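Engineer: After the sequence you'll find the predicted model.
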Amino acid sequence: MGNTKESSAAVLPALMRLPEVEAVTRKRKGAIYLAMSQGTFPKPVRIGGRAVAWKGSSIQAWIDGLEGA
């Protein structure tokens, strides 16, 4: 078996919309936005006039950081 960090990083898309972020992190919208305001969760990038997405690499780094906590 390989390193799970490497294999999980490979499956995350480059950009993730909120439903994908909720599914991967097991956090709901309110918890995500609260953590962002507290500086403990990555902020999204604007991809359109009113649309945002999170970088998959940022979400993966956040997940990896949980493993050390």
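Structural biologist: Perfect, thanks for sending it. Numbering: from 1, shown residues only.
Engineer: C-alpha from now on. contacts and neighbour counts both.
Structural biologist: Will do.
Engineer: Going along the chain, name the helices of this protein.
Structural biologist: Taking DSSP state H, the helices of the chain run over residues 4-11, 18-25, 29-37, 56-67.
Engineer: Show me the one of the ones you listed that comes nearest G48.
Structural biologist: G48 lies closest, by C-alpha to C-alpha, to one member of those: helix 18-25, at 14.3 Å.
Engineer: Quick one: list the elements packing against the closest one.
Structural biologist: Counting contacts by 3 or more C-alpha pairs under 8 Å, 6 or more residues apart in numbering; DSSP states H and E, helix 18-25 packs against strand 52-55.
Engineer: got a markdown table for the helices of the chain, with distance to P44 too?
Structural biologist: Formatted as a markdown table, the helices of the chain follow (distance: least, C-alpha to C-alpha, whole Å):
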| stretch | distance to P44 |
| --- | --- |
| helix 4-11 | 18 |
| helix 18-25 | 9 |
| helix 29-37 | 9 |
| helix 56-67 | 9 |
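Engineer: Pasting the second one now:
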Amino acid sequence: MEQRKGLVRWPQVRERTGLSRTTVWRRVNEGSFPAPVRISAQLVAWRAADLDAWEASLQPIGTAGSKVAA
């Protein structure tokens, strides 16, 4: 099957994020992960730009709320 430009299918989402399918769908439902677009009745994909923006919004572990001692 031909991949549409700018759309990312599940195997690439898993590879990019390291998240399980269950975790991705839970986060989609919570609004903390980009929602996919429906391509056909049984096929969804994510916009690459949405995944890029989500990845850019992540904070490295240990930086949220950390203070530097003077």
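Structural biologist: Done, it's in. This structure is a prediction, so every number in the text was calculated from the model and none was measured.
Engineer: got the contact list for the counterpart of L15 of the first structure in the second structure?
Structural biologist: With TM-score structural alignment defining the correspondence, L15 of the first structure maps onto L7 in the second structure. Shown in contact with L7 of the second structure (C-alpha atoms under 8 Å, 6 or more residues apart in numbering): A45, W46, R47, A48.
Engineer: Nearest residue to the middle of the second structure?
Structural biologist: Nearest to the mean C-alpha position of the second structure, counting by C-alpha atoms, centre = their mean, stands L51 at 4.7 Å.
Engineer: Help me confirm that that one comes into contact with P34.
Structural biologist: Yes - here L51 of the second structure reaches P34: they are 6.7 Å apart, a contact under C-alpha atoms under 8 Å.
Engineer: Could you verify my assumption that M16 of the first structure touches K55?
Structural biologist: Yes - between M16 of the first structure and K55 there is a contact under C-alpha under 8 Å: 6.3 Å.
Engineer: Identify the contacts common to those two.
Structural biologist: Counting by C-alpha under 8 Å, 6+ apart, no residue touches both M16 of the first structure and K55.
Engineer: what does stretch 11-25 of the second structure contact?
Structural biologist: Identification of contacts with stretch 11-25 of the second structure by C-alpha under 8 Å, 6+ apart yields F33, W46.
Engineer: How far does that stretch sit from its chain's centre?
Structural biologist: Centroid separation between stretch 11-25 of the second structure and its chain, computed with C-alpha atoms, centre = their mean, to the nearest Å, is 7 Å.
Engineer: what comes up buried for that stretch?
Structural biologist: Applying a neighbour-count criterion of 16 or more other C-alpha atoms under 10 Å, the buried positions in stretch 11-25 of the second structure are V13, V24, W25.
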